[in-house]
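In: sequence-free structure coming up:
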């Protein structure tokens, strides 16, 4: 999913995760009633949509992300682009392997 891509059905995402509205929306700082309005078709602001994507689609725990982490990534990209690409490739391979093993376990 691309940055700020339109999320057309937050209710579907919530249901796939098995969360009630309170659990789902509170993780991104939205009240249950506000989330209900978004699920009913009200236009979702870009910041809310992006938080929903990061937390519920990408499964990123925002409580663990620090500004320093982004600065380190940018520094690594600028000063050691080959190492950055190598690390990125290794992380993607690890994620694909985990997805494959979790799909095999679910079968």
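Out: Nice, thanks for sending it over. Computed from a predicted model, the values in this text were never measured in an experiment.

In: can we go C-alpha only for contacts and neighbour counts from here?
Out: OK.

In: Pull out the buried positions in the helix of greatest length in the chain.
Out: Across the chain, the longest stretch assigned as helix under DSSP state H is helix 81-106. By 16 or more other C-alpha atoms under 10 Å, the buried positions in helix 81-106 come out as residue 84.

In: putting a second one here so we can go through both:
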């Protein structure tokens, strides 16, 4: 999701079967703030990124720890082959 992409946040929320309070609270946004975004007000880039992570990628951001992120970044930069292998294995494990 690029900042230039026009997204229909209301449609995403409805497809997930959530009310505004449920949907926006997972991002740390108030219901009234979320309502404004759904009505067309510009959404700040950090909120767009959180929306993608939480509601599109289905990542529970409350479970992410700084050290987990550091390990990921280390693997990606210093051991890219191992990162790719682990990523592939994780996907396979999730599927079956």
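Out: Received, thanks. Everything numeric in this text was worked out from a predicted model, so none of it was measured.

In: Could you tell me the TM-score of the two chains?
Out: Overlay of the two chains. TM-score (TM-score structural alignment, normalised by the length of the second structure): 0.86; 96 aligned residues with a C-alpha RMSD of 1.9 Å.

In: what distance separates the longest helix of the first structure from the middle of the whole chain?
Out: Distance, stretch centre to chain centre, for helix 81-106 of the first structure: 16 Å (C-alpha atoms, centre = their mean, to the nearest Å).

In: Which strands or helices does it pack on?
Out: Other helices and strands packing on helix 81-106 of the first structure, by 3 or more C-alpha pairs under 8 Å, 6 or more residues apart in numbering; DSSP states H and E, are helix 67-79.

In: ok, and what's touching the helix it packs on?
Out: Contact with helix 67-79 of the first structure is made by 83-84, as judged by C-alpha atoms under 8 Å, 6 or more residues apart in numbering.

In: Might you calculate how far that helix sits from the centre of the chain?
Out: Helix 67-79 of the first structure sits 20 Å away from the centroid of its parent chain (C-alpha atoms, centre = their mean).

In: angle of that helix against helix 81-106?
Out: 120 degrees (axes from the mean of the first three to the mean of the last three C-alpha atoms, to 10 degrees).

In: Look up the average distance of helix 67-79 of the first structure to its aligned counterpart in the second structure.
Out: For helix 67-79 of the first structure, the mean distance to aligned residues of the second structure following superposition is 1.6 Å (mean C-alpha distance after the TM-score superposition for the first structure).

In: Which part of the second structure matches that helix?
Out: Residues 66-78 of the second structure are where helix 67-79 of the first structure aligns, with TM-score structural alignment as the criterion.

In: And for stretch 35-45 of the first structure?
Out: Using TM-score structural alignment, stretch 35-45 of the first structure lines up with residues 34-44 of the second structure.
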